[in-house]
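S.K.: test case, fold it:
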Amino acid sequence: MAVSTKLIAVVGATGTQGGSVVDTFAVDPLWRIKAITRNTSSAKAQALLSKHPDTNIDLVAADLSDVSSLVKAFEGATAIFGVTNFWTLYGDEKIQARAADEGRSANELCFELELQQGKNIFDAAAQTQGLERLIFSEAPNVSKISDGKYKYVLHFDSKAFAVEYGQQRYPELWARTSLVRLGTYLENFLNQPYLLPEKNEEGVFVFVAPGTKETLLPLVVGGVETGTISKVLVDVPAGKHVIAYRELIKLETFVEAWSNFLGVTATIDYGGIAAKLAQMPISVELKKEILEMFNFLGEFGYIGDDETVIHPKDIGVVSGSVEEWIRERDWCGVVDA
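M.R.: Here you go, the predicted model:
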């Protein structure tokens, strides 16, 4: 029987991306896993252990806002997978209340908090003896790529600014770091109101989309591709910057496969996001953030002019098709809504 010789510390182990990394490494007997989460007694944490009962997984408690807890959690790690989550912070009632008390938007407060959490990951990783690879989940630097045109896609910039911090502050750690950038979650077409199609009076399902008919979207299953790509990134030389996706396709390709599978008629309203957001019961600041994100992606895409970004095939990763994913989902809640 193979003996585990390497250890990966996985931040956000009970979330979509971290959970994917745990799932992927759990099937390799050469790796032990520190599954890092805020609450090791939570239902999600216990379910993670139950999912992999015969593997070397240890639940470890740590708080991304507490560097010392991360330093302890990272001890002995050969590799670290780091990820932050703007939306977890945004959904915290205490943070919403704090923002209100301070007379500021929750978006701006969450930007600051997530940026600090990202910095904390780099700070703690830099103190990890024997670390061979840090993999950090990042996002486009919107304000930089757009030359200041779009300044309010805060859930992207918070991650990008953390990467800039790590690169500038820790050159030795940076030489052992690789980045993974998640594209558009396919799951968003199932659960995000601004992407769900709406049936018009003629019975046609209408999707909204960024950009034009020529815009390419990197469609990804975050709970699958994150782990697959991360597993490769620990084995290849550092310095890779991979955009993760299942397929890089036009939205009309997705919609055609979706409508054919369900036997319905569908169309796309390019530029219709503003009108859709106006009808949603969410804050003005959140509407602004989502609209700027759509406008940015439509104009610059997920890559922009960043020549450092490579594609999954460049490191030998080939995933299933988007059409396969569509056929494996239950769309009753979408088409019957």
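
S.K.: from here on, just use CA atoms for contacts and neighbour counts.
M.R.: Fine.

S.K.: in stretch 288-305, which residues are buried?
M.R.: 289-298, 300-304 (16 or more other C-alpha atoms under 10 Å).

S.K.: now Ala257. Nearest residue, chain neighbours left out?
M.R.: Glu323 (6.0 Å; C-alpha to C-alpha, 6 or more residues apart in numbering).

S.K.: and the one you found, how far from Asn188?
M.R.: In this view, Glu323 and Asn188 are 15 Å apart by C-alpha to C-alpha, to the nearest Å.

S.K.: who has more neighbours out of the two?
M.R.: Between Glu323 and Asn188, counted using other C-alpha atoms under 10 Å, the more crowded position is Glu323 (16 against 13).

S.K.: show me what the helix or strand containing the more buried one is packed up against.
M.R.: Assigned by DSSP states H and E, Glu323 falls within helix 322-327. In terms of contacts (3 or more C-alpha pairs under 8 Å, 6 or more residues apart in numbering; DSSP states H and E), helix 322-327 is packed against helix 251-262.

S.K.: compare with the first, here's sequence two:
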Amino acid sequence: MTISKDPSHPLIVVVGSTGTQGGSVVNNLDASDKPYRIRGITRDSSKAQATSLSERGVEVVQCNLIVDNADGIRKAFAGATYIFIVTNFWEHLDGARERTEGELMVDCAKEAGVKLLLISGLVSVTNASNGELTRVFHFDAKYDIVQYAKVLGVPYVDVQAAAYMNNITTFMRPAPLGDGTYVVRGIWTPGAKLPYVDTLHDYGLFVRLAIESDEFNRGDGKALSAWSEWVSFEDLCKTVSEVSGKTVAYQQVTEEQARAGMAQSGMPPHAVDDYVDMSKFHEFVWPKVFVETDLSKLARRPHTFKEYCETVDWKTVVP
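M.R.: Have a look, this model is predicted:
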């Protein structure tokens, strides 16, 4: 459906509209049979992605979502019926900053009188692990943002993303061994299964469900998991091998080896701690606390990992 310009239709403000999660929200709302006006927030409206959104009918607004720009955020959120917000620890590696900027967006959403705030949140790893894993800063910061909305009394839904399928082309990118084969290294055991989502294509499906379903859109703080299937690291690599035509294997490394490799790449110590504790959470805690959203409630079936792999240009990943 064409994105609406009719002022009588709901206005949805999408933070990070040129990014992975926000872009998925725009695309999946655009595919709805319900009419929406969409205002896409981006830090750089001159980007090709922003121009493309504008050509599709999205109102593109340039806004830096930092504490020093509270007035700009208020203006960007003004008149919204729904607001989707997302924060990104990995842009600056500062959990306190992520929390503060997220809480500011919640404040501005409340001032705008939003009908429903869609928060890209996560569980508290500290709480879920009974205090054993306390350094997954980006999970805990997102959890705190959701709790802030709860205390403030903003109507919200917590849309929690599972592991990104596209991690296999980014921080889990297969490393060449020099003989034409590749390896994915991690501290997880080969058979450890994680819930995955094709974030770019499918995360927005769950945000759309939150808006369009009476089960979630009352704003009473329900959590909704964006996922598709559970995949082990061993099977993940087998699928990449099958689709890419290259030999890709999984190799478990020790925590010490992982820490040394990340430190050598320039990752600061607290970010290394985050990654290590996150890996332990993934394997030993997440399977116990992850609540699967009923996928039959979605507008369409989300992609499997194999289907995601079939959308990747593997010549650029494993040349």
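
S.K.: TM-score for this pair?
M.R.: Aligned and superposed, the two chains score 0.84 in TM-score terms (TM-score structural alignment, normalised by the length of the second structure); 303 aligned residues with a C-alpha RMSD of 2.6 Å.

S.K.: mean shift of the helix or strand just after the helix holding Glu323 of the first structure relative to the second structure?
M.R.: Next helix or strand after helix 322-327 of the first structure toward the C-terminus (DSSP H and E): helix 332-335. Here the mean offset of helix 332-335 of the first structure against the second structure after fitting is 3.1 Å, by mean C-alpha distance after the TM-score superposition for the first structure.

S.K.: so which residues make contact with helix 332-335 of the first structure?
M.R.: With C-alpha atoms under 8 Å, 6 or more residues apart in numbering as the test, helix 332-335 of the first structure has contacts from Leu190, Leu196, Pro197.

S.K.: what number of residues lie near the last one?
M.R.: This points to Pro197 of the first structure. 22.

S.K.: return the residues in contact with it.
M.R.: Phe205, Val206, Phe207, Val208, Val334.

S.K.: what about the helices in the stretch 51-200 of the second structure?
M.R.: 70-77, 89-92, 95-111, 125-128, 137-152, 199-212 (DSSP state H, counting those that start in this stretch).

S.K.: whereabouts in the first structure does the fourth one align?
M.R.: So that's helix 125-128 of the second structure. Aligned by TM-score structural alignment, helix 125-128 of the second structure falls on residues 142-145 of the first structure.

S.K.: with the second structure overlaid, how far apart is that stretch on average?
M.R.: Once fitted to the second structure, stretch 142-145 of the first structure is off its aligned match by 1.4 Å on average (mean C-alpha distance after the TM-score superposition for the first structure).

S.K.: which of the residues in that stretch are classified as buried?
M.R.: For stretch 142-145 of the first structure, a neighbour-count test (16+ other C-alpha under 10 Å) marks Val142, Ser143, Ile145 as buried.

S.K.: ok, stretch 8-28 of the second structure next?
M.R.: For stretch 8-28 of the second structure, by 16+ other C-alpha under 10 Å, it's 10-18, 20-28.

S.K.: give me the distance between the two termini of that stretch.
M.R.: Stretch 8-28 of the second structure stretches 21 Å from its first residue to its last (C-alpha to C-alpha).

S.K.: ditto for stretch 9-28 of the second structure
M.R.: Terminal residues of stretch 9-28 of the second structure lie 17 Å apart, using C-alpha to C-alpha.

S.K.: in the first structure, which residues correspond to that stretch?
M.R.: So stretch 9-28 of the second structure is aligned with residues 5-24, judged by TM-score structural alignment.

S.K.: neighbouring contacts of the matching stretch?
M.R.: 30-37, 44-45, 48, 73-74, 76-84, 222-228, 230-231.

S.K.: no further queries at this time; thank you.
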